[in-house]
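Enquirer: coords please:
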Amino acid sequence: MDGFAAVDFEFARQVLQRGIAALYLVAFVSSLNQFRPLLGERGLMPAPDLLAWAASSPARGRLLRPTLFRWVRYSDRMLVVLCWLGIALSATLVAGLPQLSWPWVPMAGFLLLWLGYMSIVSIGQTFYGFGWEMLLLEAGFLAAFLGSDDQPPPTVVIVLFWWLLFRLEFGAGMIKIRGGREWRDLSALTYHHETQPMPGPLSRQAHLLPRGFHELEVLGNHFAQLVVPFFLFFPILGLWVPGPVPALIGAVAAAIVIATQTWLVLTGNFAWLNWATIVLAFATIGVPGIGADAAAPASDPPWMIDGMPLPWLIVTAAVALLYVVLSWPALRNLFARRQLMNASFNRWQLANAYGAFGTVTKERIEIVVEATRDPDPDAATWHEYGFKGKPGDLTRIPRQFAPYHLRLDWLMWFLPLGTPLEEWFTPFLAQLLRADPATLRLLRHDPFDGERPRWVRAVSYRYRFATRAEHREGGVVWVRDRRRVVIGPAHLPGEDG
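Expert: Below you'll find the predicted structure:
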């Protein structure tokens, strides 16, 4: 740190700008592939209906977060255009091209990504109701003020990234301590690898590790999320304390965060949550001798301070002041008895509260969707639909999808936890009965190869990972037992099956 300029954080800026842009690219690709069948004009929860509802009265309109579709009529074609523009702009920022110009150019690029993706999230309803959506939005907003390659990154913006990472990690740690007893008696991770929303290829191996290892996992998690975050701020002491020690402490704290998040990447599929946390952790790693300051003149002209133009310093200082004002609710929430998890306190989703898995489910209940072409459902042979990410086929090893987000599969996990079935699941079953091609593309396997079934039903099963002996004997990854029929047999209104 050197006053207004974070001269040792050029490497951090490069990782932040390119990493956040890469995550925006993934987010726009995810929306391009999934938004229309889920939320498009003929989707499960059509966004035009939400927009019409919001436009019906000023009070309702105020409940809707900012979106370009308030002023530009929504259509699936416009959604595709927005996604492709987001993909193209993200790719240029990943390549570092706007960063070669004045700082206002990458600022405009990231603000356009922020506004464009917020326009999607604001009308995404349940399918976009995840904490990592607001995390990506906030990270994109802050990335807009990191500047360009010909000047050092602003100190205040680097510190704001530390504050974001602190809220993300410490908030998650406090949610767990205040949450289920399993986090306090160290048993949480004896269940979590098996019951998490979307297991990964190594989740079963992690689950089968000894109980003592899982207890150490929980202790390590508490240390990484409740103790380490305070050390993320140590590099700022470099303004007053000479020597490498403050920067080294911050780098070690970042390394611990990166290590714990990498373990989560290897053992699960949490969209871009863990990847974003890893990228943000690099904000605390200073590497001297890299960047524009290495070749900077000995003294600045009058319109420059610490190698940065005065107007740019004024803008970044204004952003910092804005964050001081906006951060009070999030700071208070961290120490509140009834802590909110993944909450936004303003319409622009800045200075949010974060947290995840305050409680851990003890058993895995899966909703399996089945259909048949037989006329009599009572004597029918039923066939299962296969999903891309969630468990189904007992012999199939879970795949790695993160940082890509399979939104339908994630919401299927929430169904047994009490999500209202009529909200989106009943329309989903109706689309299967219609053999809607866009909906079927969201699935891994359609047992009818595009033909319409006569009947559909939803059945609940309890799933658990196979033991090593069960795997050796039958080659299975999962073992399941049937519970009950949740919905059905059902067919479309007006049809006799």
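Enquirer: please make it C-alpha for all contacts and neighbour counts, starting now.
Expert: Fine.
Enquirer: who touches the residue nearest the centre of the chain in this structure?
Expert: Relative to the mean C-alpha position of the chain, the nearest C-alpha, by CA atoms, centre = their mean, is the one of Trp132, at 2.8 Å. For Trp132, the contact set (CA atoms under 8 Å, 6 or more residues apart in numbering) comprises 271-273.
Enquirer: in helices, which of those residues fall?
Expert: Using DSSP state H, the subset of the contacts of Trp132 located in helices is Leu273.
Enquirer: make TSV from the contacts of Trp132 and add distance to Val477 to it.
Expert: Output for the contacts of Trp132, formatted as TSV (distance: CA to CA, whole Å):
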residue	distance to Val477
Ala271	22
Trp272	25
Leu273	26
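Enquirer: quick one: which of the contacts of Trp132 is most hemmed in?
Expert: Ala271 (25 neighbours; other CA atoms under 10 Å).
Enquirer: pretty sure that one sits against His405.
Expert: Yes: shown here, Ala271 and His405 form a contact pair, counting by CA atoms under 8 Å, at 4.7 Å.
Enquirer: how many neighbours does the nearest residue to Met134 once chain neighbours are set aside have?
Expert: Distances taken as CA to CA, 6 or more residues apart in numbering put Gln349 closest to Met134, at 6.1 Å, once the chain neighbours are dropped. Gln349 has 21 neighbouring residues, counting by other CA under 10 Å.
Enquirer: is it true that Gln349 lies in a helix?
Expert: No: in this structure, Gln349 is coil, not part of a helix, as judged by DSSP: H, G, I helix; E, B strand; the rest coil.
Enquirer: in contact with it: list those residues for me.
Expert: So Gln349 contacts 134, 137-138 (CA under 8 Å, 6+ apart).
Enquirer: measure it to Leu51 for me?
Expert: 19 Å (CA to CA, to the nearest Å).
Enquirer: ditto for Pro416
Expert: 29 Å.
Enquirer: looking at these two, which is more packed in?
Expert: Leu51 (19 against 16).
Enquirer: tell me which helix or strand that one sits in.
Expert: helix 47-55 (DSSP states H and E).
Enquirer: now for that helix, which elements pack on it?
Expert: helix 58-63 (3 or more CA pairs under 8 Å, 6 or more residues apart in numbering; DSSP states H and E).
Enquirer: tell me what the very next helix or strand once past the helix it packs on is packed against?
Expert: For helix 58-63, the following helix or strand on the C-terminal side (DSSP H and E) is helix 76-95. For helix 76-95, the elements it packs on are helix 10-39, helix 104-121, judged by 3+ CA pairs under 8 Å, 6+ apart.
Enquirer: please give the structure of this sequence too, so both can be compared:
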Amino acid sequence: MEWFVAPDYWMGRLVFQRGLAVLYLVAFLGAALQFRALTGEHGMLPVPRFVRRVAFRDAPSVFHWRYSDRFYAAWCWTGCAVSAALAAGLDGLVPLWGAMLLWLVPWALYLSVVNVGQTWYAFGWESLLLEVGFLAVFLGNDEVAPPVVVLFLMRWVLFRVEFGAGLIKMRGDACWRKLTCLYYHHETQPMPGPLSWFFHHLPKPFHRVEVAANHFTQLVLPVLLFTPQPIATAAASLMILTQLWLVLSGNFAWLNWTTIVLALSVTELPGTAPETPAAPLWYEVVVLVAAAGLVALSYRPARNLVSRRQVMNRSFDPLHLVNTYGAFGSVSRMRHEVVVEGTADEVPREDAEWREYEFKGKPGDPRHWPRQFAPYHLRLDWLMWFVALSPGYAGTWFSGLVERLLENDRDTLRLLRRSPFPADAPPRYIRARLFRYRYTTWRELRETGACWHRTPVRDFLPPTRLEGAVGRRASRR
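Expert: Reported below is the predicted structural model:
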């Protein structure tokens, strides 16, 4: 069937597949390096405890059958190896059926990780990576030209990512409609980047232009993805420019980069398409059946888009095959940060020697300039931003963090930039305080060298210690 393939998109497919493989690699690497303190056997939210209370059908994962830290680590490092092989082009060296199975492996591996990740993995980019990764299974390799229906489904994902984000803004915070949200967003976003301070200090009229351009990108351009070329390419190219602007202005894990590789699959990139034989019948049948299933599953996400009660970043099936997306329906006007401190003093008085723990990505010491981490995802740092918004986001994991800091837990300390206590001398008490943070002015930056100015607001957690010499429970004083 000649209509089944689109040879002109072979370069877009190639770039998309290599880019997606790199993003898989980043995701598995983050899981392998961070899991012990987050979801390990002795982590803040242990996987074994989770799988005892959640049925397999609700969160399919291999870890329902077996879990150990060693097995989980091997699972993640296997994902790294397969992703690296795909990034290097291994799928082009095997038969078509082999390439499909090869692309199925990282999707299945990461699905098992996400479905037991709990609040650490409750982000839209996890579902986006899985949805896009599942589509990659059916894109084929050099033996066939890219299938039209799969390319269409990739545009449908890109449409929902952008259009969903645009609608949630228009239905949410009034500052989006007034074009004033970026007066605050660069300062209050979850994890600022090295250029965020400069973005914040752009003139306010420019911020209004930024918001207007964002509305155009998210509410108008997505519709043009389904128009003939070169209009679709132009729309996708503008989306890529917008996403690169977001990459420069903050740290949003691999959300922006996944959107970019999706947009690249829409464009007609230069290059002569190689001669390929007709697609095998079995391949056409498999692709069409999978596409029909995904279209059927699209009903609820599509209904969500037009609903007045639109939700964002929601999966409607446990396999994360078709999801709904969106971000920043509301924007904070002030930035608060939870600062965690410890003391070795016998009595935790206010005038005790309190030493501050430094996180890798979230603001702490006002003189420490933000760094670029994305597409790598610092999960603990992101959750600390939510906790500063409301103590309700702390759940049980924050007390687990405190306990592990009191024990100088090695895996937990690896998630931090620096611990103020020697490895053999943990603190006696931990406390947390809430601070109001704002960017310094140009004058303050020149005079102090600090990019942040902070003022104390209130206590967040009173001085807390372990009940026993080797306990795992903490008590407050």
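Enquirer: how about Arg77 of the first structure, what's its partner in the second structure?
Expert: The equivalent of Arg77 of the first structure in the second structure is Arg70 (alignment by TM-score structural alignment).
Enquirer: meant to ask about Ala380 of the first structure
Expert: In the second structure, Ala380 of the first structure lands on Ala352 (TM-score structural alignment).
Enquirer: so what's its match closest to, chain neighbours aside?
Expert: Ala352 of the second structure sits nearest to Asp345 (CA to CA, 6+ apart), 6.5 Å away.
Enquirer: so what's the residue count around the one you found?
Expert: Residues near Asp345 of the second structure, counting by other CA under 10 Å: 13.
Enquirer: which helix or which strand is home to it?
Expert: Short version, using DSSP H and E: Asp345 of the second structure is in no helix or strand.
Enquirer: wouldn't it be in contact with Ala425 here?
Expert: No: assessed by CA under 8 Å, Asp345 of the second structure is found out of contact with Ala425, at 11.7 Å.
Enquirer: what's the matching residue for Leu321 of the second structure over in the first structure?
Expert: So Leu321 of the second structure corresponds to Leu350, using TM-score structural alignment.
Enquirer: OK, contacts around the closest residue in space to its match that isn't next to it in sequence?
Expert: Distances taken as CA to CA, 6+ apart put Glu138 closest to Leu350 of the first structure, at 5.4 Å, once the chain neighbours are dropped. Residues near Glu138 of the first structure by CA under 8 Å, 6+ apart: 349-352.
Enquirer: list the neighbours of the helix or strand where Ile256 of the first structure lies that are in contact with it.
Expert: Here Ile256 of the first structure sits within helix 245-267, counting by DSSP H and E. For helix 245-267 of the first structure, the surrounding residues in contact (CA under 8 Å, 6+ apart) are 193, 199-203, 206, 221, 224, 228-229, 231-238, 274-275, 277-278, 281-282, 284-286, 402.
Enquirer: next: stretch 396-414 of the first structure.
Expert: For stretch 396-414 of the first structure, using CA under 8 Å, 6+ apart, the contacting residues are 23, 26-27, 30, 34, 38, 127-128, 197-201, 265, 268-273, 275, 366-367, 387-391, 442, 476-477.
Enquirer: against the second structure, where does that stretch fall?
Expert: Using TM-score structural alignment, stretch 396-414 of the first structure pairs with 368-386 in the second structure.
Enquirer: show me which positions of the helix holding Ile256 of the first structure end up buried.
Expert: 246-258, 260-261, 264-267 (16 or more other CA atoms under 10 Å).
Enquirer: likewise stretch 317-334 of the second structure?
Expert: Here stretch 317-334 of the second structure shows 319-331 as buried, counting by 16+ other CA under 10 Å.
Enquirer: switch those over to a markdown table; also include distance to Ala84 of the second structure.
Expert: Putting these into a markdown table (distance: CA to CA, whole Å) gives the following:
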| residue | distance to Ala84 of the second structure |
| --- | --- |
| Leu319 | 23 |
| His320 | 23 |
| Leu321 | 23 |
| Val322 | 26 |
| Asn323 | 26 |
| Thr324 | 28 |
| Tyr325 | 27 |
| Gly326 | 29 |
| Ala327 | 30 |
| Phe328 | 33 |
| Gly329 | 35 |
| Ser330 | 37 |
| Val331 | 37 |
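Enquirer: closest one to Leu135 of the second structure out of those residues, please.
Expert: Minimum distance to Leu135 of the second structure across those is 8.8 Å, recorded for Leu321 (CA to CA).
Enquirer: report the contact partners of that closest one.
Expert: Per CA under 8 Å, 6+ apart, neighbours of Leu321 of the second structure: 127, 130-131, 134, 294, 297, 315.
Enquirer: what about Val81 of the first structure, neighbour count?
Expert: Using other CA under 10 Å: Val81 of the first structure sits among 13 other residues.
Enquirer: what does the one 4 residues further on give?
Expert: Residues near Leu85 of the first structure, counting by other CA under 10 Å, number 16.
Enquirer: longest strand in the second structure, by residue count?
Expert: The longest strand of the second structure (DSSP state E) is strand 452-466.
Enquirer: let me see the residues that make contact with that one.
Expert: 338, 348, 366-367, 403, 406, 428-440, 472-477.
Enquirer: what helices or strands is the helix or strand just after that strand leaning on?
Expert: Counting by DSSP H and E, the element after strand 452-466 of the second structure in chain order, helix or strand, is strand 474-476. If contacts are counted by 3+ CA pairs under 8 Å, 6+ apart, strand 474-476 of the second structure sits against helix 397-406, strand 452-466.
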